[in-house]
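Participant: How does the following fold in three dimensions:
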Amino acid sequence: MKSRVLIADDHELVRTGIRRLLEDLGCEIVGEAATGEETVDRVRELHPDIALIDIQMPGIGGLEASQRVRRFEPDCRVIILTAHSEGPLPRALLETGVAGFLTKGCAFEEMQEAITRVAAGERYVSQDVAQRLALDAVAGGESNPFDRLTGRELQVALMLVSGETNRDISGALRLSPKTVTTYRQRILAKLEVRTLADLLRLAIQYNLTAPDQTA
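Facilitator: Take a look at the predicted model:
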């Protein structure tokens, strides 16, 4: 039986490439999405077996989208796609219950293995991500300042570094403006930075985002 897959990435060229790969694997592509909000809407509309979600998308982004998919469509298995294997995102996402974690530079054979195992009800973490998580565990300490943040704080931080305003974040995450301001202050304090510009530089330094993706 073919796996029904939704592809979520804000770059059309990336979606096209992944579509071709998955079609070669015998998957049925039921839809595509370019933002976090659209991803959640399309999953709820199309009920795919698997959703491949890019972590860095406009709007609520891949982290919040994955959490909402898990909440609204628990039968949909989420595989995260990311350009970076380091940073706090793998840990935070695996804690939410995503089924897989792949880097965009993975080989065709690895994507095939991930799809096969996730479709069978297993979990799959790409080798470079698994190695990084293991090394962090062995170190037994904090290797990344963003590890100090809770899941919600990390989500707000991601939206801040992508250029979202407090009002944008308030609407997208359904939080009061006052709560968003509190989160923002708490994030800056925990990361020991004073301004949003400092936060942007820290996010780039620790591969939380890329320079061309910041406001």
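
Participant: switch to C-alpha atoms for all contacts and neighbour counts from now on
Facilitator: Will do.

Participant: can you pull out the helices in this structure?
Facilitator: 12-24, 36-46, 61-72, 89-96, 108-119, 127-139, 151-161, 166-173, 177-191, 196-205 (DSSP state H).

Participant: so can I have TSV of the ones you listed showing distance to residue 30 and mean neighbour count?
Facilitator: Output for these, formatted as TSV (distance: least, Cα to Cα, whole Å; neighbours: other Cα atoms under 10 Å):
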stretch	distance to residue 30	mean neighbour count
helix 12-24	10	15
helix 36-46	7	20
helix 61-72	16	22
helix 89-96	24	18
helix 108-119	15	17
helix 127-139	28	14
helix 151-161	27	21
helix 166-173	25	17
helix 177-191	35	15
helix 196-205	34	17
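
Participant: Here is a second sequence; please produce its structure as well for comparison:
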Amino acid sequence: MISVVLIDDHVLVRSGYRAMLERRPEFSVVGEADDGEAGLALIRRLEPDLAVLDLHMPKLTGVEVTERVRRGNLRTRVVIVTMAGEAPFPRRLLEAGAMGYLTKACPAEEFLQALQQVADGRRYLAPAVAQQLAMEALDGSGSPFDRLTARELEIAIRLAQGDDAQSLSRFLSISDKTISTHKSNIFAKLDIDNVVALAHMASLHGVLDLGSALESASGGRRRRR
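Facilitator: Presented below is the predicted three-dimensional model:
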């Protein structure tokens, strides 16, 4: 039997995953968590076969959880399922150690097929993601956002969407000073000096396609600058 933990900050999403998996005798949901930090602790404690993660969660992002699972040499294989329609940075997730990448718009059968394939030790990418990676390999394109760490990437996206330091501090459970340090590092790596330029760059590279996911995760409309 394939053991699975579900990590998503939306209870209805986790309920939907559980309902699908409980109809299949080969899967067993052994735990759930509603933020990345709790999810990582759950993975470390249970070491399930699979962890199904949201990309954007409080405290630790899906990328950060994935990287820590890999660095900890845990047996759990990670499948990212995100609301992002165009998956703007799949390469980062693959480098972090993700074995699967899906969008929440995928059919139930694709979701179950992906989990089975990853459990069997094979990588699964949504067709649109695989096509994007193939095109990047052909034309040598990439994103300047690939230069950022997982935490910097999360903060850059939220800054581009209009979050301020205080809201980021509350959502990510880190200090305003740490947010400021990350912001300076982001600007240096992207060779920009203000949030307007960051938002423009994020739009050009498809990062703002995550706007609906981030707004949902923060629980409401964002304050714009």
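
Participant: Which one of the helices of the first structure lies nearest to residue 3 of the first structure?
Facilitator: helix 108-119 (6.9 Å; Cα to Cα).

Participant: what's the mean gap between the closest one and the aligned bit of the second structure?
Facilitator: Helix 108-119 of the first structure differs from its equivalent in the second structure by a mean of 1.5 Å after superposition (mean Cα distance after the TM-score superposition for the first structure).

Participant: Just want the angle from that helix to helix 127-139.
Facilitator: 70 degrees (axes from the mean of the first three to the mean of the last three Cα atoms, to 10 degrees).

Participant: Can you check what angle separates helix 108-119 of the first structure from helix 12-24?
Facilitator: Using the same axes, to 10 degrees: helix 108-119 of the first structure against helix 12-24 is 70 degrees.

Participant: list the helices and strands helix 108-119 of the first structure packs on?
Facilitator: When contacts are defined as 3 or more Cα pairs under 8 Å, 6 or more residues apart in numbering; DSSP states H and E, helix 108-119 of the first structure sits against strand 100-103, strand 124-125.

Participant: so how far is that helix off the chain centroid?
Facilitator: Computed by Cα atoms, centre = their mean, to the nearest Å, the chain-centroid distance of helix 108-119 of the first structure equals 18 Å.

Participant: what do you get for stretch 193-202 of the first structure?
Facilitator: 21 Å.

Participant: ok, now stretch 121-135 of the first structure?
Facilitator: Centroid separation for stretch 121-135 of the first structure versus its chain: 15 Å, with Cα atoms, centre = their mean.

Participant: what range in the second structure matches that stretch?
Facilitator: Counting by TM-score structural alignment, stretch 121-135 of the first structure lines up with residues 121-135 of the second structure.

Participant: isn't residue 179 of the second structure right up against residue 165?
Facilitator: Yes - counting by Cα atoms under 8 Å, residue 165 is a contact partner of residue 179 of the second structure at 6.3 Å.

Participant: still on that earlier bit, quote the end-to-end distance of the match of stretch 121-135 of the first structure.
Facilitator: Stretch 121-135 of the second structure has an end-to-end distance of 25 Å (Cα to Cα, to the nearest Å).

Participant: do the same with stretch 49-65 of the second structure
Facilitator: Using Cα to Cα, the two ends of stretch 49-65 of the second structure sit 15 Å apart.

Participant: Could you do stretch 54-68 of the first structure as well?
Facilitator: First-to-last residue span, stretch 54-68 of the first structure, Cα to Cα: 14 Å.

Participant: next one: stretch 73-87 of the second structure
Facilitator: 26 Å.

Participant: Which residues does that stretch contact?
Facilitator: Contacts of stretch 73-87 of the second structure with the rest of the structure, by Cα atoms under 8 Å, 6 or more residues apart in numbering, involve 43-44, 47-56, 62, 66, 69, 97-105, 115, 118-119, 128-129, 206, 209-210, 212-213.

Participant: repeat that for 7 Å
Facilitator: Residues external to stretch 73-87 of the second structure that are found in contact with it (Cα atoms under 7 Å, 6 or more residues apart in numbering): 47-55, 66, 98-104, 129, 209-210, 213.

Participant: Could you do stretch 161-173 of the second structure as well?
Facilitator: So stretch 161-173 of the second structure is contacted by 58-59, 175-176, 179, 211, 222-225 (Cα under 7 Å, 6+ apart).

Participant: Please convert the buried members of the residues you listed into ChimeraX selection syntax.
Facilitator: Written as a ChimeraX command, the selection of buried residues from the contacts of stretch 161-173 of the second structure, which uses 16 or more other Cα atoms under 10 Å, is:
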select :58,59,176,179,211,222
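
Participant: Closest one to residue 198 of the second structure out of the contacts of stretch 161-173 of the second structure, please.
Facilitator: For the contacts of stretch 161-173 of the second structure, the nearest to residue 198 of the second structure is residue 225 (12.6 Å; Cα to Cα).

Participant: now, of the helices and strands packed on helix 108-119 of the first structure, which is deepest in the fold?
Facilitator: Sort those by mean neighbour count, taking mean count of other Cα atoms under 10 Å, and strand 100-103 sits at the top with a mean of 24.

Participant: so that strand corresponds to what in the second structure?
Facilitator: With TM-score structural alignment as the criterion, strand 100-103 of the first structure aligns to 100-103.

Participant: about what we covered before: among the contacts of stretch 73-87 of the second structure, name the buried ones.
Facilitator: Judged by 16+ other Cα under 10 Å, buried ones among the contacts of stretch 73-87 of the second structure: 47-55, 66, 98-103, 129, 209-210, 213.

Participant: What lines up with residue 169 of the second structure in the first structure?
Facilitator: In the first structure, residue 169 of the second structure lands on residue 165 (TM-score structural alignment).

Participant: Good, we can wrap up now.
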